[in-house]
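# Can you look at this prediction? I've put the sequence above it.
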Amino acid sequence: MSSESKRNGKGFLSGTLIGALGGLIGLGGAEFRLPVLMGSFKMPTLEAVIFNKAMSLTVVAVALIFRTKSIAVDQLFAHLDIVINLLAGSLIGAWWAAGRAIKMSRIWLDRTILLLLVILSFVMLSEAWMPLHDSSAGLFQPGIATIIAGVIAGFFIGNVAALLGVAGGELLIPTIVILFGADIKLAGSLSLMISLPTMIVGFSRYTNADAFQILRKEKKLFVWMVIGSVIGAAIGGLMLGMFPVRVLMTLLGAVLLISAIKTFKHTRQR
């Protein structure tokens, strides 16, 4: 077997495993994929972010199509105001952060990504032990305060999505539930509606970077990882309910924290 075939097989396997984990907890798994791309596949930081962003776009688009079977389209459009509110901030945040990432030195980009991955791991751990419940009311009374809070939250989420190449569901879902009082299952689908255009904006910004050539260079790896991710997400969805969500979230939060630190050490040595 050639080294390229082994690399593609490794991509399929890692995509499947990460997709299955994401399917089990209702996330895309991009936060786990980034350390793998930088550590196992030795991709430079910015190239790994762009590769991860392209994969996240594909996986989220597929996930949104499948979720329309459980959450009706008319139900999603009934809450379009939430989507527009958060998008008003996330689109600006994604555009701004992607522009900064292109110009940022690799050392500072590594440090920024490490910090964001650590924050996400703690978010995951906190959600494991302080799970969100359906809420009949948002944080504020409907009005200007909610709109302003939504734009600000969206801006920061757009930053994270652009810098890590993730969909941002682990931040969007709790924001939608807490800020707008939406049902948590509905929040999962609404988060995908926000993630897709947010990632497209960040992705289009990255097309100006030389590192964008990674998608042409690693085209076969990309295809095999996407196939693995879709299959893994389907497997994870079928296994939903077999494992306690709290245990899974705790385990994955710890794994993300350890992998983030290891990735940072790897980039420093490199």
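It's in. Numbering: from 1, shown residues only.

# Going by C-alpha atoms from here, please, whenever you check contacts or count neighbours.
Will do.

# List the contacts of F156.
By CA atoms under 8 Å, 6 or more residues apart in numbering, the contact set of F156 is G89, S90, G93.

# Run a quick neighbour tally on the second one.
Residue crowding around S90 was assessed by other CA atoms under 10 Å; the count is 32.

# thinking it is in contact with A162, fair?
No. Using CA atoms under 8 Å, S90 is not in contact with A162; the gap is 9.6 Å.

# In stretch 234-243, which residues are buried?
Buried residues in stretch 234-243, counted by 16 or more other CA atoms under 10 Å: A234, I235, G236, G237, L240.

# That should have said stretch 112-121, apologies.
By 16+ other CA under 10 Å, the buried positions in stretch 112-121 come out as T112, I113, L114, L116, L117, V118, L120, S121.

# does the first one sit in a helix or strand, and which one?
Under the criterion DSSP states H and E, the helix or strand holding T112 is helix 106-129.

# related to what we said a few turns ago, could you dump the buried residues of stretch 234-243 to JSON lines with secondary structure and distance to G22?
Below are the buried residues of stretch 234-243 laid out as JSON lines (DSSP: H, G, I helix; E, B strand; the rest coil; distance: CA to CA, whole Å):
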{"residue": "A234", "secondary structure": "helix", "distance to G22": "10"}
{"residue": "I235", "secondary structure": "helix", "distance to G22": "10"}
{"residue": "G236", "secondary structure": "helix", "distance to G22": "7"}
{"residue": "G237", "secondary structure": "helix", "distance to G22": "9"}
{"residue": "L240", "secondary structure": "coil", "distance to G22": "10"}
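
# and which of these is nearest to Q75?
G237 (21.8 Å; CA to CA).

# ok now do that closest one, which residues does it touch?
Contacts of G237 by CA under 8 Å, 6+ apart are A20, G23, L24.

# that older thread, next secondary structure element downstream of the helix holding T112?
Toward the C-terminus from helix 106-129 - assigned by DSSP H and E - lies helix 144-164.

# need the next SSE after that following helix, C-terminal direction.
Criterion used, DSSP H and E; the element after helix 144-164 is helix 169-180.

# got a list of contacts for that following helix?
27-28, 82, 120, 123-124, 132, 134-135, 137-140, 146, 149-150, 153, 157, 182-184, 187-188, 191-192, 195.

# how far does the helix or strand just after it sit from the chain's center?
As assigned by DSSP H and E, the chain's next helix or strand after helix 169-180 is helix 184-206. In terms of CA atoms, centre = their mean, to the nearest Å, the centre of helix 184-206 is found 9 Å from the chain centre.

# ok, now stretch 111-127?
On CA atoms, centre = their mean, the centre of stretch 111-127 falls 12 Å from the chain's centre.

# And here is the other one:
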Amino acid sequence: MTPESPGPRAGAFAFSRLRAPAAFACGAVIGTLGGLIGLGGAEFRLPLLIGAFRLKALDAVILNKAMSLVVVAAALPLRAGTVPLGLVAANGGVVATLLAGSLPGAWIGAGWAMRMDAARLQRVMAALLALIAAVLLFGHGLTGGAGPLLEGPALTVAGTVAGFAIGVVASLLGVAGGELLIPTLVLLFGVDVKLAGSLSLAISLPTMIVGFSRYARDRSLALLVRQRGFVLLMAAGSLAGAFIGGLLLGVVPDRLLLPVLAAILLLSAVRMWRH
């Protein structure tokens, strides 16, 4: 089998050629990109898994979700110095409202992904990457703290519906969903943006676990066992990169950084759509 004809074992072929430093370096670059805007970078990792490593769409989603799970699990306690966990717990009602939608959304989204043929799944992922690029470009830089947009049952219903949509997107792309959760928390619930970052992690972690457990009923565990070295190295690189990106946060002006990152996502979306 040649590199030009991926076939059913394209992912295994690509990984057999991948050296450990390259996996770590790729993860570090992706983590740095995400860290520059306060995210984990999974939205940048997915096109790389499909384009550079030539994974099948569903395999890429599963591995991306596994790496995202590692990054998010490590990021929440690391943010405790900036946003105390007690403050996160004090906003448990907001977390519960979004989880009421995101948990079933993650389960259903994973089921849809496993039932789609590869071409359709890639086009769905391409469309969602374009959506995230738009959110990144127009929804970043919000400050929040102005109070919730709605009140009472209307806020609960809106939050649950938004959580469901975010859970579906997170499962279909294998991402944590912070790029959608943070604007939702800021705009809908009026949460301060720093607190929104920690709340999004508290929501993402159980949401990803539910989505991952749905994939585990199919073939994700076997895939992870085969590619555990690659997953751990790339996740470690992503963590290191996220730390570096966090240190560089604010060095590059948002008015320059965000259009470039949005353009990268749009270009990746176009290539995935045409792949």
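That came through, no problem. These figures come from a predicted structure and were not determined experimentally.

# follow-up on the earlier one: with distance to K219 of the first structure added, can I get the buried residues of stretch 112-121 of the first structure in TSV?
Shown next, in TSV, are these (distance: CA to CA, whole Å):
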residue	distance to K219 of the first structure
T112	27
I113	24
L114	26
L116	27
L117	26
V118	30
L120	29
S121	30
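
# Can you name the two of those that sit furthest apart?
Using CA to CA, the pair of those lying farthest apart is T112 and S121, separated by 14.3 Å.

# ok so, going back, which of the contacts of F156 of the first structure sits closest to K42 of the first structure?
G93 (28.0 Å).

# Give the closest residue to the most centrally placed residue in the second structure in space, chain neighbours not counted.
Nearest to the mean C-alpha position of the second structure, counting by CA atoms, centre = their mean, stands V175 at 2.2 Å. Using CA to CA, 6 or more residues apart in numbering and skipping residues adjacent in sequence, the residue nearest V175 of the second structure is A42, 5.3 Å away.

# tell me the contacts of the one you found?
Contacts of A42 of the second structure by CA under 8 Å, 6+ apart are I30, G34, N64, S68, G174, V175, A176.

# which one in the first structure is aligned with the first one?
This means I30 of the second structure. Using TM-score structural alignment, the partner of I30 of the second structure in the first structure is I18.

# Then L180 of the second structure?
Match for L180 of the second structure (TM-score structural alignment): L171.

# any idea how far the alignment partner in the second structure of M199 of the first structure is from F138 of the second structure?
The alignment partner of M199 of the first structure in the second structure, by TM-score structural alignment, is M208. The gap separating M208 of the second structure from F138 of the second structure is 25 Å, by CA to CA, to the nearest Å.

# And for R79 of the second structure?
Plainly put, R79 of the second structure is 25 Å away from F138 of the second structure if you go by CA to CA.

# ditto for G101 of the second structure
Distance from G101 of the second structure to F138 of the second structure, by CA to CA: 24 Å.

# what does S204 of the second structure give?
Using CA to CA, we find S204 of the second structure at a distance of 22 Å from F138 of the second structure.

# do the same with Q122 of the second structure
The spacing between Q122 of the second structure and F138 of the second structure, counted by CA to CA, is 24 Å.

# Neighbour count: these two, which is higher?
Q122 (26 against 14).

# Translate that one into the numbering of the first structure.
Per TM-score structural alignment, Q122 of the second structure is aligned with D110.

# these two touch, right, that match and T45?
Yes. At 6.7 Å, D110 of the first structure counts as touching T45 under the criterion of CA under 8 Å.

# Contacts only, for F155 of the first structure.
Counting by CA under 8 Å, 6+ apart, F155 of the first structure has contacts L86, A88, G89, S90, L91, I92, G93, A94.

# Return the member of those nearest to P244 of the first structure.
The closest of the contacts of F155 of the first structure, once distances to P244 of the first structure are taken by CA to CA, is L86, at 30.6 Å.

# was I right about the closest one contacting I148?
No. With contact defined as CA under 8 Å, L86 of the first structure and I148 do not form a contacting pair (9.5 Å).

# Nearest residue to I108 of the second structure in space, please, no chain neighbours.
Nearest to I108 of the second structure is V168, by CA to CA, 6+ apart, at 6.7 Å.

# Share the number of residues neighbouring whichever residue in the first structure pairs up with that neighbour, please.
Under the alignment (TM-score structural alignment), V168 of the second structure maps onto N159 of the first structure. Per other CA under 10 Å, the neighbour tally for N159 of the first structure reads 27.

# Was I right to think N159 of the first structure contacts W96?
Yes. Counting by CA under 8 Å, W96 is a contact partner of N159 of the first structure at 7.4 Å.

# related to what we said a few turns ago, list of residues touching the helix holding T112 of the first structure?
31, 45-46, 101, 160, 163-164, 170-171, 245-247, 249-250, 252-254, 256-257, 260-261, 264, 267.

# how does it look with 7 Å?
Contacts to helix 106-129 of the first structure, defined as CA atoms under 7 Å, 6 or more residues apart in numbering, come from residues 45, 101, 163-164, 246, 249-250, 253-254, 256-257, 260, 264.

# Between all of the residues you listed, which two are separated the most?
A101 and R246 (33.9 Å).

# okay, those two: which has more neighbours?
Taking neighbours as other CA under 10 Å, A101 of the first structure and R246 compare with A101 leading, 22 against 18.

# Look up how far M272 of the second structure lies from the aligned partner of L120 of the first structure in the second structure.
Under the alignment (TM-score structural alignment), L120 of the first structure pairs with I132 in the second structure. Look at I132 of the second structure and M272 of the second structure: by CA to CA, they are 15 Å apart.

# ok, for F44 of the second structure, nearest residue in space, not its chain neighbours?
Closest to F44 of the second structure by CA to CA, 6+ apart is I30, at 6.2 Å.

# Touching, the one you found and L46? I think so.
No. I30 of the second structure is beyond contact range of L46, at 9.9 Å (criterion: CA atoms under 7 Å).

# does the residue nearest to F44 of the second structure belong to a helix or a strand, and which?
Counting by DSSP H and E, I30 of the second structure is found in helix 20-36.
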